[in-house]
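Engineer: Need the 3D shape of this:
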Amino acid sequence: MMQLKLTVLLLGALLLPPSIAAAGGSHAADSLSIKIGQMLMVGFRGTTAASSPDIQRAIRENHIGGVVLFDYDVPSRSRPRNIVSPEQLAHLTRDLQALSQTPLLIAIDQEGGKVSRLKESAGFPPSVTAEYLGSVNNPDTTTTAARRTARTLRSLHITMNLAPVVDLNTNPRNPVIGLLGRSFSAEADRVTRNAALTLDAFEKEGVLGTLKHFPGHGSSTTDSHLDFTDVSASWSPDELLPYRRLIADGFSGAIMTAHVFNATLDPRYPATLSKPTVTGLLRNELGFRGVVLSDDMQMKAIADHYGLEEAIALAINAGVDILVFANNTSKYEPHIAGKAAKIIRSLVKKGTISQQQIDASFIRVTTLKKQLLPTSQKVRNQ
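Structural biologist: The predicted structure follows:
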C-alpha cells in the first residue's frame, strides 16, 4: 500500500499540474478529480477546438485523459465529424493538446481498409486491410504499411492508434470483423507475427498501439455495436494466443476489451464488465501490466442492458483503466464527460469503487503517457 502511494506521488509530480500534483493534503479533492478524468476518453463534435465547447469543457473542467476522433457522425448520419483534411486535422489536434494540462491521448481507429477514419478521398494516404497483410504475410509489407500509418498519425499529432486488431478470423462471415477485413488471419501465429511487426513500427514512430478486442471477437455472429453478442459456443482458447505471446514478449501498452458475453469465462457479465476476464485472465493469468481500455461504453451491448452507473462501477471494478465514451452511437451526449466523472466520484465516496482502484488505474495511465514525453524529459524524470 505504501509503495502504491509513493508511485502515485511520483507519477503525479511528473504529469499533473504542480498545484494539484499531490495525492493528499489540501489538494486531495482536486487530485481525485484529475485521477478520475484521466480514466475517461471521450468523442465529440467539431472540426476545430474553438467550435467545440463540449470538448473544451471536458478537457479543462473534467480533466479527461483522452479524446477519440471520427470522420462520420453516426447520430446525425452526416460528415464531417472531426476530420476534413490533413491540414485541418493537424490544427485541431494541436489545439486540443494545448487545452490540456497533461499529455492528452488523441486516439483514432486507423486500422486500414474499411476501418479507416482517415480517408484517401479527404487527402490522406491510402491504406490496406489487415486481411490483405495477413494473406501476403511478408514482414516488409506489413512493416511498410504500419510505418506509413504511424508517420501519418505522427504528422497529425495523433498519439494513439486503436489498432492492431488481433481477433482471429475464425468466422469469415462475422459482420464486425471478418466481413470488414479487420483480422490478419484465422491462424494465431500469423496474427501474432503481423501484430508484432505493426506494434514495432508504431513504437519506432512514437505512436501508441492498442491490441483489440480482448478476449476475442473473431468468432461472433453479431455486432456488439448493435446488440448483445454471445460467443460462448463459438469462442476458442486459441483466441487468447496472440495476447499471451505478445505479453510474454514484453508488450505492456494498451489493450481494448470486447463487449462480448462468454459464459466460458464469466457466466454473468460481458468481458468489459467482467472481473474474472479482465483481472483474473488478462492481468493475473496472462500477466498484462499495461492499460486496459473499454470498447465504447455507449454501444448497445452495454447501454441497452445496464444503467450507466452500474456499467461504470462494473467496468472499473473489473479492472478497466480507461472508459471510452465515443459519443457516436444512437445519440450524442454533450455532457458525458462530466456525467461519468460525477458518477465515478460518487461511487468512490460510497465505497463501491475503492481509492486504491483509482490510484492503480492512474499509475497505469500515466505510465503509458510517459512514453509520449520528449526523450529529454523522460531522462530528467528517471
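Engineer: drop to CA atoms for contacts and neighbour counts, all remaining ones
Structural biologist: Will do.
Engineer: so what's Ile316 up against?
Structural biologist: Contacts for Ile316 (CA atoms under 8 Å, 6 or more residues apart in numbering) come out as 273, 353, 357.
Engineer: Is it possible to get CSV of those that adds secondary structure?
Structural biologist: Shown next, in CSV, are the contacts of Ile316 (DSSP: H, G, I helix; E, B strand; the rest coil):
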residue, secondary structure
Leu273, helix
Ile353, coil
Gln357, helix
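Engineer: any chance of these in TSV, with neighbour count and distance to Gly206 too?
Structural biologist: Listed next are those as TSV, based on neighbours: other CA atoms under 10 Å; distance: CA to CA, whole Å:
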residue	neighbour count	distance to Gly206
Leu273	29	31
Ile353	19	34
Gln357	16	29
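Engineer: Which of those sits closest to Ala188?
Structural biologist: Leu273 (25.5 Å; CA to CA).
Engineer: Quick check, the closest one in contact with Ala311.
Structural biologist: Yes. Between Leu273 and Ala311 there is a contact under CA atoms under 8 Å: 6.9 Å.
Engineer: show me where the stretch 1-150 of the chain has strands.
Structural biologist: Secondary structure of the stretch 1-150 of the chain (DSSP state E, counting those that start in this stretch): strands at 40-43, 66-69, 105-108, 110-112, 115-116.
Engineer: what's the closest of these to Asn161?
Structural biologist: Asn161 lies closest to strand 105-108 among the strands of the stretch 1-150 of the chain, at 5.3 Å (CA to CA).
Engineer: Show me what that closest one is packed against.
Structural biologist: Where contact means 3 or more CA pairs under 8 Å, 6 or more residues apart in numbering; DSSP states H and E, strand 105-108 is packed against strand 66-69, strand 160-161.
Engineer: List the buried residues for stretch 237-253?
Structural biologist: By neighbour count on 16 or more other CA atoms under 10 Å, the buried set for stretch 237-253 is 239-247, 251-253.
Engineer: Tell me which of the strands of the stretch 1-150 of the chain sits nearest to Gln298.
Structural biologist: When the strands of the stretch 1-150 of the chain are compared by CA to CA, strand 40-43 sits nearest Gln298, at 10.9 Å.
Engineer: Now show me the structure for the sequence below, then we'll compare the two:
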Amino acid sequence: MQLDLETEVLCGQLIVGGFDGAEPPARYLRALAEGRRGGAILFRRNVPDMVATARLCEALAAAAGPDRPPFIGIDQEGGRVTRLRAPFLTLPPMRSLGELMDLPLLRRAARAVASELGAVGVNLNFAPVLDVDSNPANPIIGDRAFGRDPGTVTRAAVAFLEGLQEEGVLACGKHFPGHGDTALDSHLALPTIAHGRDRLDEIELPPFRAASRAGVASLMTAHIVVEALDPGVPATLSRTICTDLLRDEIGFEGVLFSDDLEMAAIAAHYPVEEAATAAIWAGCDALLICKDEDLQDRAHEALVRRAERDPRFRDRCAEAAARCLRQRRLRPPRPVASPEALAGIVGGPASRAVLEDIERAHAALAAGAAT
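Structural biologist: Model prediction:
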C-alpha cells in the first residue's frame, strides 16, 4: 500500500489511545480528525450502557473520517476481563471454555461476541489470550488462558479468533511471545522468563505460530524479558523478538500492537518518548497508551522528530501505518443507529442460545466426571 501522508499524520496512525468518560473529549476527537491518532481503546469507564457505547463509537468514527477509519478496540475476553456488562454477552473465563474443548461451540461463542461488538461500533477485540498458563503462581494470566498445555490453547484460541473474524471483528492474540510462565504482573513490574529456546518452542510459541497461520488480524506484545531471545530487553522493545522471530521466522503478517506503554513494566524504566520510538523500530505497528492524553502527545511528537531526521525510521513508520490502515479499511466501525435494532442483537437470541449451550456442556462434563 502506497501512503502519501504528512509525517505528523503518518506517525499519528500508530497511536491508539484511551481517555476518561463516556463522552469522547474534544481534544481526542480533534486528534483523530487531524490524523494524530489511529483509533481508541475503550474501558469500562467509557461504556456505561449499550446506547452510550454506540454513540461513543459513532463519534470516534465520524471524527476519524472514512479515509482513515479508526481502530475501536476493547478487551472482551470473558470472565474477569470483560469491559461490556449485561445485557452484553458475558462469557465465562476462557479456562472453562477450554475445558469443554467443543470447538464449534467456541466458534459460535466468538461469533456472538463479535456480533454484539460490531453492533455498537467496536471493530477490534483484544482477544483471545494465546498464553499457556504453565505457572500456577502467575498473578495476571491464570484462567484467562484456555489451558495449561499448548495443544489445548492452540486449538481453542484458533477457533475463537476465527469466530470473531468470521463475524467481522478483528481479533488480537496476546501476549507475544508468551506471558504464561511469569510470577510478576507486568502492570506493576517487569517479569523475566529464563527458559531456553527449546522450551519456548515447545510451550510458549506454538499458539502464536498457529494463530499466525490461521490469519489472525493482530497480535499484542508482552512486557516481559525473555533471556533466551534478547537478554535484558523487554519483548515490546526487542527487534530480535518482534521482527526477527515474529515476522521473519514465524511469518506473522498482521498488525502488531504494543501492550499499554503506561504499564509499570515499561513506564518505570523508559520515558514514553524512548519507549514509543523503540517499540516502533522493534517492529510494533500500533502503540497502546491507554489513558494519559499528554503521554500520547509526547509519544507522537517523539515519533515525528525521529521520522523527520531518520529516513529508515520513517520507512518503518510507513510500513506500520500501511498495515494498520489496511486492517481498518477492511473493517471500519459501523455502529447500529437504532436503539431498538441494537436491543435485538445485544443479549439477543444468538447470545442467549450460546450461554445455554455452554451451561449444558458444563453440566454434561460435570456429570461425566461424577460417574
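Engineer: before we move on, the earlier item: next, format the strands of the stretch 1-150 of the first structure as a markdown table and append mean neighbour count.
Structural biologist: Converted to a markdown table, the strands of the stretch 1-150 of the first structure look like this (neighbours: other CA atoms under 10 Å):
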| stretch | mean neighbour count |
| --- | --- |
| strand 40-43 | 25 |
| strand 66-69 | 25 |
| strand 105-108 | 24 |
| strand 110-112 | 23 |
| strand 115-116 | 18 |
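Engineer: any chance of those strands in JSON lines, plus distance to Leu15 of the first structure?
Structural biologist: Conversion of the strands of the stretch 1-150 of the first structure to JSON lines gives the following (distance: least, CA to CA, whole Å):
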{"stretch": "strand 40-43", "distance to Leu15 of the first structure": "16"}
{"stretch": "strand 66-69", "distance to Leu15 of the first structure": "14"}
{"stretch": "strand 105-108", "distance to Leu15 of the first structure": "13"}
{"stretch": "strand 110-112", "distance to Leu15 of the first structure": "27"}
{"stretch": "strand 115-116", "distance to Leu15 of the first structure": "31"}
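Engineer: thinking again about what came up before, of all the helices and strands packed on strand 105-108 of the first structure, which lies closest to Thr144 of the first structure?
Structural biologist: Among those, strand 160-161 comes nearest to Thr144 of the first structure, with 16.1 Å by CA to CA.
Engineer: What segments of the first structure are helices?
Structural biologist: In the first structure, the helices defined using DSSP state H lie at 2-15, 28-37, 53-60, 86-99, 130-136, 139-155, 188-204, 241-248, 275, 300-303, 308-318, 336-350, 355-370, 375-380.
Engineer: Of all those helices, which one is nearest Ala163 of the first structure?
Structural biologist: The nearest among the helices of the first structure, by CA to CA, is helix 188-204 at 8.7 Å.
Engineer: what's that closest one aligned against in the second structure?
Structural biologist: With TM-score structural alignment applied, helix 188-204 of the first structure matches the range 150-166 in the second structure.
Engineer: how close does the matching stretch sit to the first structure?
Structural biologist: Its matched residues in the first structure lie on average 1.3 Å from stretch 150-166 of the second structure after superposition (mean CA distance after the TM-score superposition for the first structure).
Engineer: Show me which positions of that stretch end up buried.
Structural biologist: Neighbour counts using 16+ other CA under 10 Å place 150, 152-165 of stretch 150-166 of the second structure among the buried residues.
Engineer: same question, stretch 222-242 of the second structure
Structural biologist: Quick answer for stretch 222-242 of the second structure (16+ other CA under 10 Å): 222-227, 229, 233-242.
Engineer: For Val324 of the first structure, which of the helices and strands packed on strand 105-108 of the first structure is the nearest?
Structural biologist: Val324 of the first structure sits nearest to strand 66-69 of all those, at 8.4 Å, using CA to CA.
Engineer: residues in contact with that closest one?
Structural biologist: Residues outside strand 66-69 of the first structure that contact it (CA under 8 Å, 6+ apart) are 38, 40-44, 82-83, 104-109, 117, 326.
Engineer: which residues in the second structure does it match up with?
Structural biologist: Against the second structure, the aligned range for strand 66-69 of the first structure is residues 39-42 (TM-score structural alignment).
Engineer: That stretch: average distance to aligned residues in the first structure?
Structural biologist: Per aligned residue, stretch 39-42 of the second structure averages 0.5 Å (mean CA distance after the TM-score superposition for the first structure).
Engineer: thinking again about what came up before, how about the buried residues of stretch 237-253 of the first structure in JSON lines, adding distance to Phe70 of the first structure?
Structural biologist: Output for these, formatted as JSON lines (distance: CA to CA, whole Å):
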{"residue": "Glu239", "distance to Phe70 of the first structure": "28"}
{"residue": "Leu240", "distance to Phe70 of the first structure": "29"}
{"residue": "Leu241", "distance to Phe70 of the first structure": "30"}
{"residue": "Pro242", "distance to Phe70 of the first structure": "27"}
{"residue": "Tyr243", "distance to Phe70 of the first structure": "27"}
{"residue": "Arg244", "distance to Phe70 of the first structure": "31"}
{"residue": "Arg245", "distance to Phe70 of the first structure": "31"}
{"residue": "Leu246", "distance to Phe70 of the first structure": "28"}
{"residue": "Ile247", "distance to Phe70 of the first structure": "29"}
{"residue": "Phe251", "distance to Phe70 of the first structure": "27"}
{"residue": "Ser252", "distance to Phe70 of the first structure": "26"}
{"residue": "Gly253", "distance to Phe70 of the first structure": "22"}
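Engineer: Thanks again, I'm all set now.
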